[in-house]
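J.: coords please:
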Amino acid sequence: MRFVRLGEPGRERPAVIDDHGLTRDLSALAPDIDGAFLEGDGIARTRRALTDGSLPVLDGKGLRFGPPVARPGAVICIGQNYAAHAAESGSEPPTRPVIFFKPSNTVVGPYDEVRIPRGSTKTDWEVELAVVIGRRAQYLDSPEQAIDHVAGYTVSNDVSERAFQLEHSGGQWSKGKSAATFNPLGPYLVPAGDVPDVQNLRLRSFVNGEPRQDSSTSDMIFSVAQLVHDLSQYLVLEPGDVINTGTPEGVALSGRFPYLRPDDVMEIEVEGLGRQRQALAAA
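T.: Next up, the predicted model:
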């Protein structure tokens, strides 16, 4: 079962792709796939509706894929959560999770155009596993408890402008992370229960068809459960919030690859969660 949102920006229709590959309309069950849907037991209600056959088939051919979660209230990002990526960035692996935020208006669909900001010279790609929160999480007692607050997982491209992030930053990273279109998300939201081992998923990225990143979530310094637990000690995670869990080595910041230019094409994928493709254009 994979949740999707289909249609033009701001007019996406909620849908689910069933185990037979049929796309089924969720509009009668919920107005959108958002925090209210997730908190209101929307995933379980969808499973029941699929079992009783009450969801009509939707002809999604030719429809745009939007982000699979409607405008998250917060996009919380984890920095340097893979030791090899920290090393290629010139840093020691962190001993506590490093966090920064992206505005929700960075979130676009998985095949939407990504716009290189004005003045950019160092736009970069980052394939990431994204966690979608399903229940309000605050002061959780343990990582084991934390995982029960996860609704599901999707693919995220934490696009970054490294000069803005590191040279113009004033000590914070968000200047290099916050340009419009800088967080393609999707194509699917896969329920947590349908991902047998979230800490053993292959992540890969490509630019113009050439391989860049190739790693596994097994190399994460802080696991999904650890991240949700740790974050809940400092902030309140709301249903529909997205956590980008960090990127592995193989980005342009390493010096091994050129930065992105207009007309380049990024492709990123996470095993079992789908594949994205974005063309680059000047803002």
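
J.: Only C-alpha atoms from now on, for both contacts and neighbour counts.
T.: Will do.

J.: Would you mark the buried spots in stretch 272-283?
T.: If you call a residue buried by 16 or more other Cα atoms under 10 Å, then stretch 272-283 has these buried ones: 272, 273, 274, 275, 276, 277, 278, 279, 280, 281.

J.: what residues are up against residue 185?
T.: Listed by Cα atoms under 8 Å, 6 or more residues apart in numbering, the contact set of residue 185 reads 67, 68, 107, 108, 109, 110, 154, 155, 156, 157.

J.: typo on my end, residue 201
T.: Applying Cα under 8 Å, 6+ apart to residue 201 gives the contacts 216, 217, 218, 270, 271, 272.

J.: dump the residue contacts of the first one.
T.: So that's residue 216. Neighbour list for residue 216: 199, 200, 201, 202, 203, 248 [criterion: Cα under 8 Å, 6+ apart].

J.: Secondary structure element holding the fifth one?
T.: Take DSSP states H and E as the rule and residue 203 turns out to sit in strand 202-207.

J.: Report the buried residues of the helix or strand that comes right after that strand.
T.: Counting by DSSP H and E, the element after strand 202-207 in chain order, helix or strand, is strand 210-216. Across strand 210-216, burial judged by 16+ other Cα under 10 Å covers 212, 213, 214, 215, 216.

J.: now do stretch 34-42
T.: Along stretch 34-42, these residues count as buried under the neighbour rule (16+ other Cα under 10 Å): 34, 35, 36, 37, 38, 39, 42.

J.: wait, is the fifth one part of a helix?
T.: This means residue 38. Yes: according to DSSP: H, G, I helix; E, B strand; the rest coil, residue 38 belongs to a helix.

J.: buried subset of the contacts of residue 216?
T.: 199, 201, 202, 203, 248.

J.: how close does the third one get to residue 247?
T.: Using Cα to Cα, to the nearest Å, one gets 12 Å for the distance from residue 202 to residue 247.

J.: ok, which stretches of the stretch 51-200 of the chain are strands?
T.: 75-79, 98-102, 107-108, 114-116, 123-124, 127-133, 150-157, 160-161, 183-184, 190-191 (DSSP state E, counting those that start in this stretch).

J.: Following up with a second sequence; could you model it the same way so I can compare the two?
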Amino acid sequence: MKIITYELDGRAGVGALHPDGGAVDLTEAGDALEIASNPQARARAERLMADPARRIPAPLRLRAPFAPRSFICIGLNYMDHVKESNAQTPARPVVFAKFANALAHPGDAITWYADVTQQVDWEAELGVVIGKPCYRVSKEEAMAYVGGYTCVNDVSARDIQLTDSAKQFTLGKTLDGFCPVGPCLVTTDEIPDPQNLAIRCRVNGTVVQDSNTREMIFDVATLVSYLSKFMTLMPGDLIATGTPPGVGMGMKPPVWLKDGDEVTVEIERIGALTNFCRVR
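T.: So this is what the prediction gives:
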């Protein structure tokens, strides 16, 4: 099931994309996380999907499918991205965080001030959503705690993250709106193998990243298990699993997002997440 959160005529609701096109209202079944991870809510949603009267009239505005409880990000998790970053291959996952202010919805403008950063970069990433409390689980157990998947754009201010004298890694990652999420939350039954998904990023229609999640250094099960050794993962935690090669920083010369640019993250079986850029 591809679960969405939407706005229509000033009203917020929860729905799902219908295989035949359009969307179905599932608000009565619960929120997106409940439908993805709670069997009873999922059963109610399945019944509602079959009701033609639940179809949502177009047009509707998509929102982020859920509000992450925490944003847990993984760096340097594709080998070719390690090389383009002139970094060493990590022996264990590189972990950092974004904050709640970074959340952006599908179609939102990614906005920054020119006196704060002039080197804004894109990063297409598979988002893994935790579905139930998870602490000190093995790699073999880890996938049972995943509730679904989504697209993430880990937007990054490289001049703050890397070249500022203080190397403010977190600060450069968590400007307002620097983490678009969406367009939907896809349940795990629709993605039995998250390590075989095409992942792309396009800027103004030009493909800049084109890879597959099989190229991850640390796969989803390893990441969930590793993180759970240090912290209790809870429903709604979002793990951004790292970006493949093709970021602007790695180009010769570097290419940065600019005012008016359109950036799209697209992942097989999930869909496309598109945002526009605005510089003030």
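
J.: Mind checking the TM-score on these two?
T.: With the length set by TM-score structural alignment, normalised by the length of the second structure, the two chains reach a TM-score of 0.92; 277 aligned residues with a Cα RMSD of 2.1 Å.

J.: wait, which of the contacts of residue 201 of the first structure is closest to residue 76 of the first structure?
T.: Sorting the contacts of residue 201 of the first structure by distance to residue 76 of the first structure puts residue 217 at the head of the list, at 17.7 Å, by Cα to Cα.

J.: Kindly provide the distance from that closest one to residue 201 of the first structure.
T.: Counting by Cα to Cα - residue 217 of the first structure and residue 201 of the first structure are separated by 5 Å.

J.: Could you count how many residues lie near the equivalent of residue 193 of the second structure over in the first structure?
T.: Aligned counterpart of residue 193 of the second structure in the first structure: residue 197 (TM-score structural alignment). If you count neighbours by other Cα atoms under 10 Å, residue 197 of the first structure ends up with 11.

J.: buried stuff in stretch 148-162 of the second structure?
T.: So for stretch 148-162 of the second structure, counting by 16+ other Cα under 10 Å, buried means 148-161.

J.: and which of those is nearest to residue 51 of the second structure?
T.: Looking across these and measuring by Cα to Cα, the closest to residue 51 of the second structure is residue 148, at 24.0 Å.

J.: which residues does the residue nearest to the closest one when sequence neighbours are not counted contact?
T.: Nearest non-adjacent residue to residue 148 of the second structure, counting by Cα to Cα, 6 or more residues apart in numbering: residue 187, 4.4 Å away. For residue 187 of the second structure, the contact set (Cα under 8 Å, 6+ apart) comprises 1, 2, 3, 36, 147, 148, 149.

J.: can you count the residues close to residue 230 of the second structure?
T.: Here the number of neighbours of residue 230 of the second structure (other Cα under 10 Å) works out to 10.

J.: can you check residue 189 of the second structure too?
T.: Neighbours around residue 189 of the second structure, by other Cα under 10 Å: 11.

J.: Distance-wise, check the closest residue to it other than its chain neighbours relative to residue 247 of the second structure.
T.: Distances taken as Cα to Cα, 6+ apart place residue 1 nearest to residue 189 of the second structure, at 7.9 Å, with adjacent residues excluded. From residue 1 of the second structure across to residue 247 of the second structure, the span is 31 Å (Cα to Cα).

J.: What lines up with residue 26 of the second structure in the first structure?
T.: So, by TM-score structural alignment, residue 26 of the second structure is matched to residue 26.

J.: ranges for the helices of the stretch 151-283 of the first structure?
T.: Applying DSSP state H, counting those that start in this stretch to the stretch 151-283 of the first structure gives helices spanning 162, 224-232.

J.: Could you export those helices as JSON lines, including distance to residue 11 of the first structure?
T.: Putting the helices of the stretch 151-283 of the first structure into JSON lines (distance: least, Cα to Cα, whole Å) gives the following:
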{"stretch": "helix 162", "distance to residue 11 of the first structure": "33"}
{"stretch": "helix 224-232", "distance to residue 11 of the first structure": "31"}
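
J.: contacting residues for residue 99 of the second structure?
T.: Taking Cα under 8 Å, 6+ apart, we find residue 99 of the second structure in contact with 70, 71, 174.

J.: Can you find the partner of the first one in the first structure?
T.: To tie it back to what came earlier, the one meant is residue 70 of the second structure. By TM-score structural alignment, residue 70 of the second structure lines up with residue 74.

J.: sorry, back to before: for the match of residue 26 of the second structure, which non-adjacent residue is spatially closest?
T.: Leaving aside its chain neighbours, residue 26 of the first structure sits nearest to residue 15 (4.8 Å; criterion: Cα to Cα, 6+ apart).

J.: Could I get the buried residues of strand 210-216 of the first structure in a markdown table, plus columns for distance to residue 264 of the first structure?
T.: Shown next, in a markdown table, are the buried residues of strand 210-216 of the first structure (distance: Cα to Cα, whole Å):
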| residue | distance to residue 264 of the first structure |
| --- | --- |
| 212 | 14 |
| 213 | 16 |
| 214 | 19 |
| 215 | 22 |
| 216 | 25 |
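
J.: and of those residues, the nearest to residue 142 of the first structure?
T.: residue 216 (24.1 Å).

J.: distance of the residue mapped onto that closest one from the second structure from residue 206 of the second structure?
T.: By TM-score structural alignment, residue 216 of the first structure lines up with residue 212 in the second structure. As judged by Cα to Cα, residue 212 of the second structure and residue 206 of the second structure stand 18 Å apart.

J.: and if you look at residue 193 of the second structure?
T.: 28 Å.

J.: tell me the contacts of residue 241 of the first structure?
T.: Contacts of residue 241 of the first structure by Cα under 8 Å, 6+ apart are 35, 72, 73, 74, 75, 76, 132, 133.

J.: could you redo the last one with a cut-off of 6 Å?
T.: Listed by Cα atoms under 6 Å, 6 or more residues apart in numbering, the contact partners of residue 241 of the first structure are 72, 73, 74, 132, 133.
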